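Peer 1: sequence unknown, structure follows:
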């Protein structure tokens, strides 16, 4: 059914259709029985799908990556679409508009998306208000970043502000230092900068009664040596895991016309062109750490087989975004049914 409507939906600008879907989900939130109906249609539950990762019990290993529900507006309805967990954000201390529009582009020939959104969100306090009355049963992660106008040397304070504000309202955190759409953000992936961000978060966590896992999200554009350094940082700082990977700045091997790609300009590329690279990074991290480190695998999961392969490569959990856009709301259920039948 979705594949019939997709050409019509794709006639609209990506950001336009995104806002329409979010508004529809917000409306359905207030319709009696709508959430239960969505769950009945799109969810698939089985004990074989359950995973205990990061000290949390996930009903299934398939989550929605950060970027869709930036302001924690529709996470509960997204959970009704079958996701085992939903990651909100990226959230920054202050609200910001992000980069100038247009800033999101589909590449249907490559089953890909280029975006340069720039951490557009309404700020951490807005997200907190939306999370304050969470229903039990859905695991929600908080993806945090710095405001675009904050200099890198002051970034640790921004991450700490977002972390403190969200601490009582999410189940785990992802520290985003790898998004290519915020000026100079990826420079924070140096060892010293990353440690300077992570240590204050750990110190704050030590004074809390509840433990919130912290993961570091890394770029697919890192060299092998840079990945090794990020693994060393994670293990030295004793945080809880890695999210691999963010979007890429590479345009290598695209089928889309070069002139069109050049006309789009800068931005992070996601979707099918990232499938192999993300999976390779997950496998490398798994082998390098001997499987000791939980990994959330994300990037280029565009089919049921991609999800299976990501788990086989060593991911503890898998996240979708572009695959959800291209395959529609039934995608999660198809993955879960396959995973349950293969166990």
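Peer 2: Received, thanks. What you see is a predicted model, and the numbers here were worked out from it, not measured in a lab.
Peer 1: hey, let's count contacts and neighbours off CA atoms from now on
Peer 2: OK.
Peer 1: Okay, buried residues for stretch 279-286 please.
Peer 2: Residues of stretch 279-286 classed as buried by neighbour count (16 or more other Cα atoms under 10 Å): 279, 280, 281, 282, 283, 284, 285, 286.
Peer 1: mind putting those in CSV, secondary structure included?
Peer 2: CSV is the format used below for the buried residues of stretch 279-286 (DSSP: H, G, I helix; E, B strand; the rest coil):
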residue, secondary structure
279, helix
280, helix
281, helix
282, helix
283, helix
284, helix
285, helix
286, helix
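Peer 1: so where do the helices sit in the chain?
Peer 2: With DSSP state H as the criterion, the chain has helices at 2-9, 14-29, 34-42, 75-80, 124-131, 155-166, 191-206, 224-237, 258-264, 275-289, 304-313, 322-327, 331-341.
Peer 1: here comes the other one, which I'd like you to weigh against the first:
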């Protein structure tokens, strides 16, 4: 049914308009009073629960930052079966993002290109909204992803992140420092150790007991990834998210003219799978077994998610395939994971356990 809807309607709409339409429906689930019925249909099997970051995740599969930028649809996304929702990226100062069009589909590649530019209402507005999501209410685990405000000079980035962390950490189950989006000028330069170390040290102090992770780019060299792993370990951070979108356009099926017309932005979806998996393996090999590693990039099926778990991911996130798979995507992932684990148990092969 969704495939037909996507083919006949959604694929013909501007991608950002289609996103807003779907987002409004998801946001309304709790308000319409049907979220509970949906939740009973999508609830993950109890066998999928993961203990990580001092939290219980009902499923290892969650939705990555970028889908719900301001925290408007956390409960609705949880009711669709996502075990955690990472909102953001949120900046200290509200900003409109880049000019439209800024979101593009590459349907033949099962991919998206975005140059959204951290469009969001700012940390203060998000804090007020998230504060109303009681930890005792029925909601998924909540991650909050923070980035640098566009108007803030790179030299003042630490203070900018510090303000966002101070405002938002009290309402987050975990906090993520995003230094890897390609759509904010100068942001990726913060992954250089001389800039990253003081930034993470400052945010760590402000975050207090809230677990802190850093999100890295797939375009880093293997050596740069290893050095970040060593820094994260030395600073006592709680985890790494690997990876953000890529600036690479290698291996796409779309005609070069189409890709060139789209222009700059971060590529996500299936073409990112191989590099994201490779970065996961590098990270897992160079951090303690207890460190939380969240893998994101190019996952679409339950088998994809299980492969990441087998490779050492603690949790897995997705986003782009949501566009192509529709609202029951998380349900299909969770049912598939439970089936994989039952099959393994029946055949004597142990299921992967999260670090």
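Peer 2: Nice, thanks for sending it over. Note that the coordinates shown come from a computational prediction; the quantities given were computed from them, not determined experimentally.
Peer 1: quick one on the thing from earlier: looking at the helices of structure 1, which is buried most?
Peer 2: Greatest average neighbour count among the helices of structure 1 goes to helix 75-80 (a mean of 23), per mean count of other Cα atoms under 10 Å.
Peer 1: What is the mean deviation of that helix from its aligned residues in structure 2?
Peer 2: For helix 75-80 of structure 1, the mean deviation from structure 2 after alignment is 0.5 Å (mean Cα distance after the TM-score superposition for structure 1).
Peer 1: can you tell me what part of structure 2 that helix aligns to?
Peer 2: Taking TM-score structural alignment as the measure, structure 2 aligns residues 74-79 with helix 75-80 of structure 1.
Peer 1: chain center to the matching stretch, what's the gap?
Peer 2: 15 Å (Cα atoms, centre = their mean, to the nearest Å).
Peer 1: just stretch 105-121 of structure 1 next, same as before
Peer 2: 14 Å.
Peer 1: got it, and stretch 288-299 of structure 1?
Peer 2: 15 Å.
Peer 1: so can I have CSV of the buried residues of stretch 279-286 of structure 1 showing distance to residue 173 of structure 1?
Peer 2: As requested, those are arranged in CSV below (distance: Cα to Cα, whole Å):
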residue, distance to residue 173 of structure 1
279, 22
280, 24
281, 21
282, 19
283, 22
284, 23
285, 19
286, 20
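Peer 1: what comes into contact with stretch 47-61 of structure 2?
Peer 2: 44-46, 82-84, 140-141, 173-174, 211, 238, 292, 305, 314-318, 330, 333-334, 337-338, 354 (Cα atoms under 8 Å, 6 or more residues apart in numbering).
Peer 1: Please spell out the ChimeraX selection for the buried subset of these.
Peer 2: Only the buried entries of these go into this ChimeraX selection, using 16+ other Cα under 10 Å:
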select :44,82,83,84,140,141,173,174,211,238,292,305,314,315,316,317,318,330,333,334,337,338,354
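Peer 1: And residue 333 of structure 1, what's its match in structure 2?
Peer 2: Aligned against structure 2 by TM-score structural alignment, residue 333 of structure 1 finds its counterpart in residue 331.
Peer 1: Please look at its match and residue 39 and confirm they touch.
Peer 2: No. Between residue 331 of structure 2 and residue 39 there is no contact under Cα atoms under 8 Å: 9.7 Å.
Peer 1: Many thanks, have a good one.
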